[in-house]
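A.B. asks: Fold the following, please.
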Amino acid sequence: MTADMRERLIVGLDVPTVREAEAIVRKLDDEVTFYKIGYQLAFAGGLDFARELAKSGRKVFLDMKLLDIDNTVASAVENIVKMGMTMLTLHAYPKAMKAAVAAASGSDLCLLGVTVLTSMDEQDMMDAGYEYDPHTLVLRRAEQARIAGMGGIVCSAEEASAVRRIVGPDMAVVTPGIRPAGADKGDQKRVMTPADALRAGASHLVVARPIVKADDPRAAARAILAEMATVK
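C.D. replies: Here you go, the predicted structure:
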């Protein structure tokens, strides 16, 4: 069961340099096979590193949260397909999702719609000018992603159960903001433990700081995988 969970645990390489990312991957060795690369590392040589990880047989979740005019989104997706990435995020705006789905057609790239960032709560949404509370907007965007033909959704584990009911059993539900019991929440406001997130309907868990900042990242990853494996 733990081996199966390696396909569902995504370690966020949220570090400032490729050298540090390489060190983490070495420490985790074959304990982890799936990694997320976001803005911080991407702009420090992380895109080339992402290609290297993919060539080595590891899976890569490229967290770029794309949003632009349709043609630009489509062109970006076409190039990302060529990189051999496993997952790619874009903001769940209907036109952007439609353009991305068309561009990725025939490939194995799983497109994920970002609903509402897990660092945002209701007050943050109001401050940004949204008329919906986080939960309502997440569900609205999940439905739009399903209609657009996206491969999955990124949402808080708190919304995973409701999202799963909307998108059905086949779409991925990827949940960041995962924190083992007793871990520091950091700047995340909507968090959940690994086991509870899986029970809520998540297909994949994104864990960064609790692993990459741990004194022993390998042991931290192993403990999370063991907790995940308790979920039937």
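A.B. asks: Every contact and neighbour count from this point should use C-alpha atoms.
C.D. replies: OK.
A.B. asks: In contact with Lys55, which residues?
C.D. replies: Lys55 sits next to Gly84 when contact means Cα atoms under 8 Å, 6 or more residues apart in numbering.
A.B. asks: after the longest strand seen in the chain comes which helix or strand?
C.D. replies: For the chain, the longest strand by residue count, based on DSSP state E, is strand 59-66. Downstream of strand 59-66, the next assigned helix or strand under DSSP states H and E is helix 70-82.
A.B. asks: what does that following helix rub up against?
C.D. replies: When contacts are defined by Cα under 8 Å, 6+ apart, helix 70-82 is touched by residues 66-67, 95-96, 99-100, 102-104, 107-109.
A.B. asks: what about the helix or strand containing Ala145, distance to the chain center?
C.D. replies: Element membership for Ala145 (DSSP H and E) is helix 134-148. Mean-position distance between helix 134-148 and its chain equals 16 Å (Cα atoms, centre = their mean, to the nearest Å).
A.B. asks: Give me the buried stretch members for that helix, please.
C.D. replies: Of the residues in helix 134-148, 134-135, 137-146, 148 count as buried by neighbour count, 16 or more other Cα atoms under 10 Å.
A.B. asks: could you say what helices and strands it packs with?
C.D. replies: helix 94-104, strand 110-114, strand 152-154, helix 157-167 (3 or more Cα pairs under 8 Å, 6 or more residues apart in numbering; DSSP states H and E).
A.B. asks: again, 10 Å this time
C.D. replies: Under the contact definition 3 or more Cα pairs under 10 Å, 6 or more residues apart in numbering; DSSP states H and E, helix 134-148 sits against helix 94-104, strand 110-114, helix 122-127, strand 152-154, helix 157-167.
A.B. asks: now it and strand 110-114, what's the angle there?
C.D. replies: For helix 134-148 against strand 110-114, the angle by axes from the mean of the first three to the mean of the last three Cα atoms, to 10 degrees is 150 degrees.
A.B. asks: Filter the contacts of helix 70-82 down to the buried ones, PyMOL style.
C.D. replies: Those of those that count as buried under 16+ other Cα under 10 Å are selected in PyMOL with:
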select buried, resi 66+67+96+99+100+103+104+109
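A.B. asks: Could you also give me the structure for this next sequence, so I can compare it with the first?
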Amino acid sequence: MTVDERIIVPLDVPSLSAALALVDQLPQVSFWKVGLELFVSTGPAIVQELKARQKRIFLDLKFHDIPNTMAGACRMAAAQGIDLITIHGAAGKTALMEAQAGVIAGAAGVGVPTPMVVAVTVLTSIAPQALSLELKIPLDLPDYALQMALLAKDSGLAGVVCSPQEAGQLRRFLPADFVLVCPGVRPTWANANDQQRTMTPAQALQAGATYLVIGRPITAAPEPAAAFDRICAECSTALSS
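C.D. replies: As a prediction, the model looks like this:
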């Protein structure tokens, strides 16, 4: 897998027309993230448009519900040809297993590849103090992220979403093919924005990330295509050194 294939760019825009304009502006991007705002606005239409352009799709809706509901949602998502789906690890093992069973059934029903299901460990907008003081989680943040990752693995999921700062630790305890999707990735020349636990793209890949989710440093740049190419070049140089 080449570096450019490992970078997922979010379509964090409010309409179908704005999303497609961004896709057309970045033809070299092969993997796009569809989140809550865009999916609520457009529904499956954005998925159909991206599939027609032969793009890979990361459906980042972070399902978190009772097991039966999560299974049904994942089954329907898989039937649309989604490549990567997020669910919340905090939903518990039964829900995670049901979600995995749902994608298998949904994909098989229409004859498409089974999408990867990844569990959110800790949102990258949550600082360690918030985990302790606001959510009352008794574990340190890295330990809690590891617990969620091990739960995902034991539930048969493909991987997890984690901060790049936790990627190195998770890699020590998890198989090489266990997928780590890392948001909170910012080049040194970009603002951190609302991310609390960040790392540069090259550092994240060196730490063991499989995929990097990089949004505003690319999409808000004066020249998005140039920003994407710059990130790919920096990552390639770091990995080959």
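A.B. asks: Quantify their similarity with the TM-score.
C.D. replies: Laid over one another, the chains give 0.95 as their TM-score (TM-score structural alignment, normalised by the length of structure 1), with 229 aligned residues with a Cα RMSD of 1.3 Å.
A.B. asks: Using the three-state scheme, assign the spatially most central residue of structure 2.
C.D. replies: Closest to where the C-alpha atoms of structure 2 average out (Cα atoms, centre = their mean) is Val181, at 4.9 Å. On the three-state scheme (DSSP: H, G, I helix; E, B strand; the rest coil), Val181 of structure 2 is labelled strand.
A.B. asks: just checking, it touches Asp60?
C.D. replies: No. Under the criterion of Cα atoms under 10 Å, Val181 of structure 2 is not in contact with Asp60, lying 11.2 Å apart.
A.B. asks: Overlap of the contact sets of the two?
C.D. replies: Listed as contacting both Val181 of structure 2 and Asp60 by Cα atoms under 10 Å, 6 or more residues apart in numbering are 84, 86, 118.
A.B. asks: Tell me, how many residues neighbour whichever residue in structure 2 pairs up with Cys155 of structure 1?
C.D. replies: Using TM-score structural alignment, the partner of Cys155 of structure 1 in structure 2 is Cys162. Applying other Cα atoms under 10 Å, we find 28 residues neighbouring Cys162 of structure 2.
A.B. asks: ok, and the closest non-adjacent residue to Cys162 of structure 2?
C.D. replies: Using Cα to Cα, 6 or more residues apart in numbering and skipping the chain neighbours, the partner closest in space to Cys162 of structure 2 is Cys182 (5.3 Å).
A.B. asks: what's the counterpart of that neighbour in structure 1?
C.D. replies: The pairwise alignment with structure 1 assigns Cys182 of structure 2 to Thr175, based on TM-score structural alignment.
A.B. asks: Ok, Ala71 of structure 2 next?
C.D. replies: Taking TM-score structural alignment, Ala71 of structure 2 has Ala74 as its aligned residue in structure 1.
A.B. asks: roughly how far apart are that match and Ala142 of structure 1?
C.D. replies: Here the distance between Ala74 of structure 1 and Ala142 of structure 1 works out to 20 Å (Cα to Cα, to the nearest Å).
A.B. asks: go on, Leu9 of structure 1?
C.D. replies: Computed as Cα to Cα, the Leu9 of structure 1 to Ala142 of structure 1 distance reads 22 Å.
A.B. asks: for Ala195 of structure 1, same thing?
C.D. replies: 22 Å.
A.B. asks: Verify the contact between the match of Cys182 of structure 2 and Ser161 for me.
C.D. replies: No. At 11.1 Å, Thr175 of structure 1 and Ser161 do not qualify as touching, with contact defined as Cα under 10 Å.
A.B. asks: ok, these two, which is more surrounded?
C.D. replies: The neighbour comparison of Thr175 of structure 1 against Ser161 (other Cα under 10 Å) goes to Thr175, with 28 against 17.
A.B. asks: Contact partners for that one?
C.D. replies: Taking Cα under 10 Å, 6+ apart as the contact definition, Thr175 of structure 1 lies against 10, 118, 153-160, 191-192, 194, 197-198, 201-207.
A.B. asks: same question, Gly151 of structure 1
C.D. replies: Taking Cα under 10 Å, 6+ apart as the criterion, Gly151 of structure 1 is in contact with 87-88, 101, 108-113, 145, 167, 170-173.
A.B. asks: at 6 Å instead, please
C.D. replies: 110-112, 171 (Cα atoms under 6 Å, 6 or more residues apart in numbering).
A.B. asks: what about the residue mapped onto Pro217 of structure 1 from structure 2, distance to Val179 of structure 2?
C.D. replies: Matched across to structure 2, Pro217 of structure 1 falls on Pro224, judged by TM-score structural alignment. Separation of Pro224 of structure 2 from Val179 of structure 2 (Cα to Cα): 27 Å.
A.B. asks: which of the two has more neighbours?
C.D. replies: Val179 (22 against 17).
A.B. asks: Check whether the more buried one really touches Gly159, as I assumed.
C.D. replies: Yes. Counting by Cα atoms under 6 Å, Val179 of structure 2 does reach Gly159; the two are 4.2 Å apart.
A.B. asks: The longest strand of structure 1: which residues count as buried?
C.D. replies: Buried residues in strand 59-66 of structure 1 (16+ other Cα under 10 Å): 59-63, 66.
A.B. asks: quick one: which of the residues you listed is nearest to Lys232 of structure 1?
C.D. replies: Set against Lys232 of structure 1, the nearest of the buried residues of strand 59-66 of structure 1 by Cα to Cα is Lys59 (24.2 Å).
A.B. asks: How about the aligned residue in structure 2 for the closest one: what's its closest non-neighbour residue?
C.D. replies: Counting by TM-score structural alignment, Lys59 of structure 1 lines up with Arg56 in structure 2. Closest residue to Arg56 of structure 2 apart from its sequence neighbours, by Cα to Cα, 6+ apart: Phe31 at 4.6 Å.
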